[in-house]
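Enquirer: Show me the folded form of this:
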Amino acid sequence: MAEFLFGDDLSNRIREVARRPDARCAVAFWGIGAAYEVFGGEFDQRDDVKIICDISMGGTNPLTLRQLGAPENNYLKYKDKLHAKTYLSEEGLVVGSANASSNGIGRSGRPAGLVEAGSFFPVGSPEWQEANRWFCSLWDEEGCLKVDQQALERAEDLWSRRARLPVEFQAEAPAGTVLDYDPDRDGLILLSWYTGNGGQVHNIEVADNGRSFLRISDDHNNGIMGKWICCFQTLKDGTRMAMNRNPYFFFSSDFENEFFAGQGEDPHIVYQRIDAPMPPPPFDFDDPDFRLAFRDVISRDDFSLLRDEDHNDPWLLIDHIDLMEKFWRAVQDAYRNATQA
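Expert: Coordinates of the predicted model:
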């Protein structure tokens, strides 16, 4: 029996359909965190998901394309001018107005940012069968292409211009508090320290395009692109922390720097491009109660390795992933105790 859906009922039904076997999504625009919100936490373990999106209108986040497996995923395609929002699986069919974004279906337990509506049809219904035939035909069309490296670069260019696009593609849902943060869903926020005023980047690319940067060894570069990082300042004795007004930035580009290599230092630089705006933060980084909780927890003995009091290598981010996960749980506990006392 067909159902007319809106609000949370629509969002939840989309998730139910997409998380069932043989999921096929012809959905125009995919926002940050969509892989988790739509498919759940096990998307990277599935091999039964086919996706067709649009990149020609600048409404699909290229970082999300990477989270969906681009450029290696052969089951991730794009079709220019696609504007459909069709979710299909062995659970049924949802057709409506909702993109795979915080505006379309919500994020982090919050409702969708826009008013959406759609219809559900059970598996095997005439509507489901027709949608299945349509998807298979679209998938095989000559202009339906794999999201390869060239397509990713095109998506990045068009996404960077999205401020000039209609509101449908713009601001995502507002951030909540640190209690809303889920590292499994939102991605682990990395931690790194620096002393003094930080270093200088001797490369015209970063000088022209970089907002913030971090120098890192090649051995520790895997798995950090498309992640947030908090760079906090520590004094020489390692006992006091300072946080600038904007200590957070997002890894969106990288390159090999010959200057640093010539100095015998780690030549790999990751940075945030000025022309590639940051995605919405997973929570409000400027919340004063959060900042107090952060300073409290990072100063504890349990997390001294994150401060590296001997001042060895702040760039070795992946050495302490488990400790960073414990750190964020401790920050949430400290925040909860301070705000709910």
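
Enquirer: can we go C-alpha only for contacts and neighbour counts from here?
Expert: Noted.

Enquirer: pretty sure Phe327 is touching Val297, no?
Expert: Yes - taking Cα atoms under 8 Å as the contact criterion, Phe327 and Val297 are neighbours in contact, 7.2 Å apart.

Enquirer: so how far is Ile298 from Ala330?
Expert: If you measure Ala330 against Ile298 using Cα to Cα, to the nearest Å, the figure is 9 Å.

Enquirer: Tell me which of those two has more neighbours.
Expert: Ile298 (23 against 17; other Cα atoms under 10 Å).

Enquirer: Show the contacting residues for that one.
Expert: Going by Cα atoms under 8 Å, 6 or more residues apart in numbering, Ile298 touches Met241, Ser304, Leu306, Arg307, Phe327.

Enquirer: Which members of the residues you listed are classed as buried?
Expert: When burial is judged by neighbour count using 16 or more other Cα atoms under 10 Å, the buried members of those are Met241, Leu306, Arg307, Phe327.

Enquirer: Glu3: which of those is nearest?
Expert: For Glu3, the closest of these turns out to be Phe327, at 44.4 Å, with distances computed as Cα to Cα.

Enquirer: Quick check: that closest one vs Asp254, distance?
Expert: 27 Å.

Enquirer: what's the first-to-last distance across stretch 23-34?
Expert: Stretch 23-34 stretches 15 Å from its first residue to its last (Cα to Cα).

Enquirer: swap that for stretch 184-194, sorry
Expert: Using Cα to Cα, one end of stretch 184-194 lies 26 Å from the other.

Enquirer: helices and strands around the helix or strand containing Glu130, which ones?
Expert: When elements are defined using DSSP states H and E, Glu130 is found to belong to helix 126-139. For helix 126-139, the contact count by 3 or more Cα pairs under 8 Å, 6 or more residues apart in numbering; DSSP states H and E identifies strand 85-89, strand 92-96, strand 117-122 as packing neighbours.

Enquirer: hmm, 10 Å instead?
Expert: strand 23-27, strand 49-53, strand 76-79, strand 85-89, strand 92-96, strand 117-122, strand 144-146 (3 or more Cα pairs under 10 Å, 6 or more residues apart in numbering; DSSP states H and E).

Enquirer: Redo the ones you listed as TSV? Include distance to Ile321 and mean neighbour count.
Expert: What follows is those, written out as TSV (distance: least, Cα to Cα, whole Å; neighbours: other Cα atoms under 10 Å):
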stretch	distance to Ile321	mean neighbour count
strand 23-27	32	24
strand 49-53	29	23
strand 76-79	29	23
strand 85-89	35	24
strand 92-96	38	26
strand 117-122	40	20
strand 144-146	33	20
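
Enquirer: and for comparison, fold this next one:
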Amino acid sequence: MEFLSGRELSEKIKDVMKGANPCMSVAFLSSGWFKLIFEDNIPPELKIICDVEMGCTPRDALKTAGAPDNPNLKYIPDKEMHGKVYISDRGVIVCSANATLAALRFDTRIEDGVWAAEGTPLHQDVQRKFSERFDMAEKVSREILKKTPKKVFGPEYEKAPKDGLPLLQSVLRSPSAFNGVYFVFTGDEIDDEVIENGDAQYEEESDETRVEKKNRDYHYDFGKKVTEENWPKVFIAIHRFKNGRVRFNKLRFLFTARQLANGKSKSLFISEILPASASGSAFGGIPELAQENICRKELREKFRRKDVFSNFAGEILSANQFAEELRKL
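Expert: Got it, this is the predicted structure:
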């Protein structure tokens, strides 16, 4: 077994993939990925498992790999593939490097890994695990291809504008950048009495340091299936008023107030309104967005029509789900 880093790792990946029965399981492919590894043509026998859930593999990279007609280009449904392995009869590499320019050109990022020769226990174990996953994986179909982003912004591909992208563009270009941050959509107003009762419970029962009323936001009656356990902890709330105006807030969940309405128990979720500039570690790791007024204008133009917003109202979506729905509009 041999430890490899930087240029040595990149060159070893190329060498291993020149062997017979090449296989690779990676998170992301970037545009022109095959030139980084094979220089000319992709071996027809190459088997690939890659990620399509996190939104960081652009559509042209999958097309280059033969999608949607290549039965050897697969993904694992409802799973985020983050491991990186390269296998052939020249051995196996387990490493941190994706099949992307940023990872394999080794001058802007540190990538490490280990190589083991054919027939070693590591080679056999990885080969067996790859075969198991390949058998359970599904071909990247035409439907899956349509759901992938046409372009991806990020260190793997291109730099985003210095002043940030508007919210919807940012979600479409790189939904994985919003990993862990959800989107909550509302169109109905909450009665003042409901809010007052909820505030009273929060003031009396919350163990946390109280957030001022002016910095609170409220979401009410999302049904029995939505509980405090599965309500998002950090999220972006998008609300469309009846006059077509659209408001969005970055929120951190605070407290659930229980209320009775017509004999039924309903939940009022109280959250803290965070600064519009909140990003990075201060808010789920999301990228810095364009100025708030630019984001509001983009949302207003997209959701000007009530029938368009009705497709989202009352929904709680992950960034991947939101991006998928936006592509349908």
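
Enquirer: Would you pull the TM-score for this pair?
Expert: With the length set by TM-score structural alignment, normalised by the length of the second structure, the two chains reach a TM-score of 0.46; 159 aligned residues with a Cα RMSD of 2.0 Å.

Enquirer: So which of the contacts of Ile298 of the first structure sit within strands?
Expert: Met241 (DSSP state E).

Enquirer: now, among the contacts of Ile298 of the first structure, which is nearest to Ile14 of the first structure?
Expert: Minimum separation from Ile14 of the first structure among the contacts of Ile298 of the first structure (Cα to Cα) is found for Phe327, which lies at 33.5 Å.

Enquirer: can you tell me how far the closest one sits from Pro183 of the first structure?
Expert: Applying Cα to Cα to Phe327 of the first structure and Pro183 of the first structure gives a distance of 11 Å.

Enquirer: quick one: the helix holding Glu130 of the first structure to strand 49-53, angle?
Expert: Relative orientation of helix 126-139 of the first structure with respect to strand 49-53: 70 degrees, computed using axes from the mean of the first three to the mean of the last three Cα atoms, to 10 degrees.

Enquirer: if we can go back for a sec, between Ala330 and Ile298 of the first structure, which contacts overlap?
Expert: Common neighbours of Ala330 of the first structure and Ile298, counting by Cα atoms under 10 Å, 6 or more residues apart in numbering, are absent.

Enquirer: Verify the contact between Arg300 of the second structure and Arg240 for me.
Expert: Yes - proximity of Arg300 of the second structure to Arg240 meets the contact threshold set by Cα atoms under 10 Å, at 8.5 Å.

Enquirer: Who has more neighbours out of the two?
Expert: Set Arg300 of the second structure next to Arg240 and count neighbours by other Cα under 10 Å: Arg240 wins out with 24 against 16.

Enquirer: Tell me which of the helices and strands packed on helix 126-139 of the first structure lies nearest to Leu190 of the first structure.
Expert: With Cα to Cα as the measure, strand 76-79 is the member of these nearest Leu190 of the first structure (28.0 Å).

Enquirer: Run through the neighbouring helices and strands of the closest one.
Expert: For strand 76-79 of the first structure, the contact count by 3+ Cα pairs under 10 Å, 6+ apart identifies strand 23-27, strand 49-53, helix 126-139, strand 144-146 as packing neighbours.

Enquirer: Which positions within the third one qualify as buried?
Expert: Right, helix 126-139 of the first structure. Neighbour count says helix 126-139 of the first structure has Glu127, Trp128, Gln129, Ala131, Asn132, Phe135, Trp139 buried, by 16+ other Cα under 10 Å.

Enquirer: which residues touch the third one?
Expert: Neighbouring residues of Gln129 of the first structure by Cα under 10 Å, 6+ apart: Gly92, Leu93, Phe121, Pro122, Val123, Phe135.

Enquirer: Which single one of the residues you listed is nearest to Val27 of the first structure?
Expert: Distances from Val27 of the first structure to these, taken by Cα to Cα, are shortest for Phe135, at 10.9 Å.

Enquirer: Return the distance of that closest one relative to Val331 of the first structure.
Expert: Distance check for Phe135 of the first structure against Val331 of the first structure: by Cα to Cα, it reads 45 Å.

Enquirer: Longest helix in the second structure, by number of residues?
Expert: For the second structure, the helix reaching the highest residue count under DSSP state H is reported as helix 121-136.

Enquirer: counting contacts, what elements does that one pack onto?
Expert: Helix 121-136 of the second structure makes packing contacts with strand 23-25, strand 47-49, strand 73-75, strand 84-88, strand 91-95, strand 112-116 when contacts are defined by 3+ Cα pairs under 10 Å, 6+ apart.

Enquirer: Which among these is found nearest to Ile294 of the second structure?
Expert: With Cα to Cα as the measure, strand 73-75 is the member of those nearest Ile294 of the second structure (36.1 Å).

Enquirer: which helices and strands does the closest one pack with?
Expert: Helices and strands touching strand 73-75 of the second structure, by 3+ Cα pairs under 10 Å, 6+ apart, are strand 23-25, strand 47-49, helix 59-64, helix 121-136, strand 138-139.

Enquirer: just to revisit the earlier point, next, the angle strand 112-116 makes with the longest helix of the second structure.
Expert: Counting by the same axes, to 10 degrees, helix 121-136 of the second structure points 100 degrees away from the direction of strand 112-116.

Enquirer: and helix 121-136 of the second structure, which residues are buried?
Expert: Using 16+ other Cα under 10 Å, the residues of helix 121-136 of the second structure that count as buried are Leu122, His123, Gln124, Val126, Gln127, Phe130, Phe134.

Enquirer: which among those residues gets closest to Asp15 of the second structure?
Expert: Looking across the buried residues of helix 121-136 of the second structure and measuring by Cα to Cα, the closest to Asp15 of the second structure is His123, at 15.4 Å.
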